[in-house]
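**Q** Build me a structure from this.
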Amino acid sequence: MIQNPVLPGFNPDPCMIRVDDVYYIAVSTFEWLPGVRVYESRNLAEWSYCTDILTREVNLQGNPKNCSIWAPQLSFHDGLFYLMYTDVKSTKRPFKDSHNYLITAPSIRGPWSEPVYLNSSGFDPSLFHDDDGRKWLLNALWDYRITEGNKSSGIVIQEYDAERKALIGEPFKLFDCTPLKKTEAPHIYKQAGYYYLITAEGGTGRGHAVTVARSRELLGPYEVDPRNPMLTSSDNLELELQCAGHGSLVETPQGEWYMAHLCTRPIDGEYAILGRETAVQQVYWDEDGWLRLTSGGYWPLMEVPLPQGASLSGENISDFVDEFDGHVLDPLWNTLRVNASEEWCSLSEKPGALRIRAGESPQSLFRHHLVAFRQKDRSFRVETELAYEPSYYLQMAGLMLYLNEDNYWYAYASHEEGLGRVLRVMRCEKDSFVLEPTVIEAQTGSLVQLAVDVEGAWGQFYYRLQSADEWLPLGEKRHIGFLSGGFTGNFIGIGAHDMNQYQGSYADFHYFRYQGRD
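**A** This next block holds a predicted model:
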């Protein structure tokens, strides 16, 4: 069986395709880099890291939270991979500055072409390759003139000329919203003489859904499925998979159909701390030509049948250990708005350690030097060790749980007048900053070990100094529900910050160990 979610943790807005016998899913990365993570599978159940696509093409510095890289769309045509993506610079109402780009590559691992800018009329771009060789760009259309409610007014389409690398003709409003509203994430599939338009509707929260419409002609008019929505969790808060929507399709070599879609698993029914995840459902075309779940109804399942002839390897590794003994940073790491580089994130300056040169503050939108790993389990433990000698209270380094610049929890080493090196905890909760009162003296020259235990919606930091055997609590046990919400999910990171002199200090981290306990 396929066990959902197939991509646990922050892996939203999946676009799934098949090339020969390999399936690929590309997901949104928002302000985290590298941009557009891609996973691969041969059985739709077991997915492994494949590549990250946007490694040099984007500049995300200064982009607000929940902006940057949205809803990538992969396609493959005539031996070439195509990637569409949006770089959102601002969502300050009533406007939305969302720039849509196209890049191509002969292999999913590149090399990728220079980005071709297409338009900024909306977000979630998608490229459709028609049988006659013409290519068409679709995207959600943003209408700032709408004064009440969401401004996603439907789907617009325009032809793309691959030779000229430009849009041609005039944009055409292809589809208006259904009563679910907030129409986005368009994909077109041609099947049995129809053009099927699959969109996300209802917003990305509890009301999220998949809408299906069809037409005999590409430019419509489109008829909405009379049983719409095709997939949703909106009317059943007891389902383990909530916020189901944003779907994409593949057909297996044996002619079976599957849909990848976005979902959440709220802890205690309320806190989506892991962020928006990816699940897979089995679907089919009914006698009237409409897309249906093989399980019946429209609720997403936790368990789904494997494709015909597929088998499981049995490997399901949740843990992540990095001893920092290689020459390049493990690809499962991510950084905020700036790519990891030897300038500030080095494995060569001190062999056996990751040296992080301090960046700006923990709330910086430009040079926040944090190296972080997605939370994949509802319960986990992380341990790390660092050598760090701060000389000023404006210098700090340590272990951080991070949702965004307004919501984080940070156990760190710093310096306090009259005490020398100390261990402290700070917290920013819904943009409200708290410096927690616990101050632990940590003798200069010794290594510092930091850990965090998370059980569902509760977390506790720990510390251990070089000569000690026992882990001791650092600060109080906290409810971490504030590390949920928005478009991303919780990360666990190691970082260094210096508000006295940019890159004026550094910390050497000797290992990072993540152990899931779901």
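**Q** from here on, contacts and neighbour counts on C-alpha atoms
**A** Noted.
**Q** now the strands: where do they sit in the stretch 301-450 of the chain?
**A** 303-304, 320-322, 334-336, 345-346, 354-357, 370-374, 379-387, 395-404, 407-416, 420-429, 432-435, 440-441, 448-455 (DSSP state E, counting those that start in this stretch).
**Q** Identify all contacting residues around the fifth one.
**A** So the one you mean is strand 354-357. In this structure, residues lying in contact with strand 354-357 by CA atoms under 8 Å, 6 or more residues apart in numbering are 324, 343-347, 349, 369, 495-497, 503-510.
**Q** Which residues belonging to that strand are considered buried?
**A** Of the residues in strand 354-357, those buried by neighbour count under the rule 16 or more other CA atoms under 10 Å are 354-357.
**Q** Let's have these in TSV, adding distance to residue 82.
**A** Output for the buried residues of strand 354-357, formatted as TSV (distance: CA to CA, whole Å):
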residue	distance to residue 82
354	35
355	36
356	35
357	36
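**Q** Now the two most distant members of those residues.
**A** Farthest apart among the buried residues of strand 354-357 by CA to CA are 354 and 357. That separation is 9.7 Å.
**Q** follow-up on the earlier one: PyMOL command for the buried members of the contacts of strand 354-357?
**A** The following PyMOL selection, which keeps only the buried ones among the contacts of strand 354-357, applies the criterion 16+ other CA under 10 Å:
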select buried, resi 324+344+345+346+347+369+495+496+497+503+505+506+507+508+509+510
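**Q** okay, the strands of the stretch 301-450 of the chain in TSV with distance to residue 208 next?
**A** Rendered in TSV, the data for the strands of the stretch 301-450 of the chain read as follows (distance: least, CA to CA, whole Å):
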stretch	distance to residue 208
strand 303-304	20
strand 320-322	32
strand 334-336	27
strand 345-346	39
strand 354-357	40
strand 370-374	23
strand 379-387	26
strand 395-404	22
strand 407-416	24
strand 420-429	26
strand 432-435	29
strand 440-441	46
strand 448-455	27
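**Q** closest one to residue 191 among these?
**A** The closest of the strands of the stretch 301-450 of the chain to residue 191 is strand 303-304. By CA to CA, the value is 23.2 Å.
**Q** Who are the packing partners of that closest one?
**A** Identification of packing neighbours for strand 303-304 by 3 or more CA pairs under 8 Å, 6 or more residues apart in numbering; DSSP states H and E yields strand 2-3, strand 277-285.
**Q** With respect to residue 103, which of these lies nearest?
**A** The minimum distance between residue 103 and the helices and strands packed on strand 303-304 falls on strand 277-285, with 23.8 Å, by CA to CA.
**Q** So which bits of the closest one are buried?
**A** Using 16+ other CA under 10 Å as the burial criterion, the residues of strand 277-285 that qualify are 277-284.
**Q** this one next, for a side-by-side:
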Amino acid sequence: MYTIDWFPGVQIHESKDLVHWQLITHPLDTVTLLDMKGNVDSGGIWAPDLSYADGKFWLVYTDVKVTNGAFKDCVNYLTTSESIYGPWSDPIRLNGVGFDSSLFHDDDGKKYIVQMEWDHREYHHPFYGIKCTEYSVEEERLLPETGKIIWRGTDVKLTEGPHLYKIFGKYYLFCAEGGTTYAHQEVVARADSIYGEYEFQGETFLTAFESPDNPLQKCGHGALVDTPEGEWYFAHLTGRPWHHETESIHDPRGWCTLGRETAIQKVKWTEDKWPLIVGGKQGSIEVEAPKNITLHPYDPNYLIKDDFEEAHLNIHFNTLRVPFTEKIGRISNSHLVLRGGGSLTNLHDTSLVARRWQSFELEAETRLAYYPTTFQQMAGLTNFYNSQHWSMIQITWNELNGRVIEVTENNQGVLTSYLKEQAIKVPKDVEYVYFKTKVKTSSYYYAYSFDGKEWIDIPVTLDAKILSDDYVNQTNGGFFTGAFVGMANVDYSGYDLEAKFDYFVYEEK
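**A** Model (predicted):
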């Protein structure tokens, strides 16, 4: 699973039945494998591809450095490992032709990278086509002289996310089109040889564009898998939008605060060997499980309450762009101690530890000890999308009352302080302040406590759409991650004031 500008890079989930899934590892966990410092919002890891051949796993991934404007500067890498848990080899730099690269292992032993090719020329469509290039295992490099555009896509354009398969003696090319918004779709073409000519299926394989009432939207961009029993499934990106009561369900199409999610559909084959989605090309919420399987339910493996007893962050926590090191903080005496870093708009130096929203309704809670002496110091609980879209309940300082509680929101880069002169004074005898956030699908709010028993809601209701892919897409070229919730410490005065977080609670409702 893509992780965009969050570190460590790439989430790998495991299932033994295609029903229950568990996050088990992040392969890109060193700066050698992934260096994203200074990456723009929603740059970083786009559409990784994992395959298994020749006794090892092959992971191809893209680090995108530019998201807005005429260019999409990116670098594609390859790393391998005999175990899904690593260690992973030092990355091989492949090229920068375009993003969404995947590796195809042909049955004659040859290997090929297929990827979209980017065209910056303003008189061309930027999605130039799908390029296929042979990869030399011996030389550990692509052979650019073998590169060829094998398919231009349909008139919907924005052709990307290619995956190549050899089935029934033919080469099947699955591609996403329409962009990753509500026009998103998946199409299929096939050929007798790897370089084509490719024949289009004639109709869209998967899309919800024509089904605005379908609970799954933005369907497309996926991968095909077959089971030992010979059944076929297609795992793909999707979004589950919600609407305000005052809004039409069709326009706007909705707000996806959980970002791009993954769904799986059952696939059948026609007599002339074209794939179809069982239940309709719009995709279904409920899908028939594989036959003759034994269910293997997993422990959800996240701690509802993390008391920071381990020496490392739990698997669901992420940091922005760079790994969790002493520069950001440390775990000490059952506390997460965050060093004061740059503001939450900073692309180089941010002390933020967070995890994804994975439910429309959730609560998160923490308590912290923090003693700021300037308004340039603030630490607390944040709901975060990117540097321009976030909110935070924080302990900070003002001239009137010293240590105070404030709620701030950054919306399209414009900061609002909601309490101002009414910021809540923290009593001098209080060491720890408790913070909580409650998310209720379309809105959320913050609460505080000085003893952990009596909670007081801050009378500020925040619109959750501001933390959605769709809202961010109005002003920003990267809009893929969905919302996160976590702990942050800002000290842009440069004195590195530390904040001590005693625990973190994440609970889905």
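**Q** so can I have JSON lines of the helices and strands packed on strand 303-304 of the first structure showing distance to residue 68 of the first structure?
**A** Conversion of those to JSON lines gives the following (distance: least, CA to CA, whole Å):
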{"stretch": "strand 2-3", "distance to residue 68 of the first structure": "30"}
{"stretch": "strand 277-285", "distance to residue 68 of the first structure": "18"}
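**Q** For residue 33 of the first structure, which of these is the nearest?
**A** Comparing these against residue 33 of the first structure with CA to CA, the closest turns out to be strand 277-285 (17.7 Å).
**Q** what range in the second structure matches that closest one?
**A** Aligned using TM-score structural alignment, strand 277-285 of the first structure spans residues 261-269 in the second structure.
**Q** State the distance from the residue in the first structure sticking out farthest from the centre to residue 444 of the first structure.
**A** In the first structure, residue 418 marks the outermost C-alpha relative to the chain mean, sitting 43.3 Å out by CA atoms, centre = their mean. According to CA to CA, to the nearest Å, residue 418 of the first structure stands 13 Å off from residue 444 of the first structure.
**Q** How about residue 221 of the first structure?
**A** Separation of residue 221 of the first structure from residue 444 of the first structure (CA to CA): 72 Å.
**Q** Also residue 74 of the first structure?
**A** Looking at residue 74 of the first structure against residue 444 of the first structure, where the rule is CA to CA, the gap reads 51 Å.
**Q** Have a look at those two and say which one is more surrounded.
**A** Legend: neighbour count by other CA atoms under 10 Å for residue 74 of the first structure and residue 444, higher for residue 74 (25 against 15).
**Q** which residues touch that one?
**A** Contacts of residue 74 of the first structure were listed using CA under 8 Å, 6+ apart, and they are 15-17, 26, 81-84.
**Q** can you tell me which of the residues you listed stay in contact in the second structure?
**A** Checking the contacts of residue 74 of the first structure against the second structure (both residues aligned by TM-score structural alignment, their matches' CA atoms under 8 Å), the contacts still present are 81-84.
**Q** Could I get those residues in CSV, plus columns for neighbour count, distance to residue 62 of the first structure and secondary structure?
**A** Below are those laid out as CSV (neighbours: other CA atoms under 10 Å; distance: CA to CA, whole Å; DSSP: H, G, I helix; E, B strand; the rest coil):
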residue, neighbour count, distance to residue 62 of the first structure, secondary structure
81, 19, 30, strand
82, 21, 27, strand
83, 24, 24, strand
84, 23, 22, strand
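**Q** nearest to residue 403 of the first structure, of these?
**A** When those are ranked by distance to residue 403 of the first structure (CA to CA), residue 84 comes first, at 25.7 Å.
**Q** now the helices: where do they sit in the stretch 201-350 of the second structure?
**A** Under the criterion DSSP state H, counting those that start in this stretch, the stretch 201-350 of the second structure contains no helices.
**Q** gap between residue 255 of the first structure and residue 445 of the first structure?
**A** When CA to CA is applied, the distance between residue 255 of the first structure and residue 445 of the first structure equals 64 Å.
**Q** pretty sure residue 250 of the first structure contacts residue 280?
**A** No. Taking contact to mean CA atoms under 8 Å, the distance of 10.5 Å between residue 250 of the first structure and residue 280 leaves them out of contact.
**Q** Please enumerate the shared neighbours of these two.
**A** Among the neighbours of residue 250 of the first structure, those also in contact with residue 280 (CA under 8 Å, 6+ apart) are 258-259.
**Q** Tell me the counterpart of residue 463 of the first structure in the second structure.
**A** Aligned counterpart of residue 463 of the first structure in the second structure: residue 448 (TM-score structural alignment).
**Q** OK, contacts around the residue lying closest to residue 470 of the first structure once chain neighbours are set aside?
**A** Counting by CA to CA, 6 or more residues apart in numbering, residue 470 of the first structure lies nearest to residue 464, which is 6.6 Å off, once chain neighbours are set aside. Contacts for residue 464 of the first structure (CA under 8 Å, 6+ apart) come out as 448-450, 470-472.
**Q** Make sure residue 464 of the first structure is indeed in a helix.
**A** No. Residue assignment for residue 464 of the first structure, taken from DSSP: H, G, I helix; E, B strand; the rest coil, gives strand, which places it outside any helix.
**Q** Any figure for the gap between it and residue 185 of the first structure?
**A** Applying CA to CA, one obtains 48 Å for the distance of residue 464 of the first structure from residue 185 of the first structure.
**Q** Please name the spatially closest residue to the match of residue 463 of the first structure (chain neighbours excluded).
**A** With CA to CA, 6+ apart as the criterion, residue 448 of the second structure has its nearest non-adjacent residue at 4.6 Å, and that residue is residue 435.
**Q** again, but for residue 110 of the first structure
**A** Looking at residue 110 of the first structure with CA to CA, 6+ apart, the closest residue is residue 53, at 7.6 Å.
**Q** Surely the one you found is in a strand?
**A** Yes. Using three-state DSSP, the secondary structure at residue 53 of the first structure is a strand.
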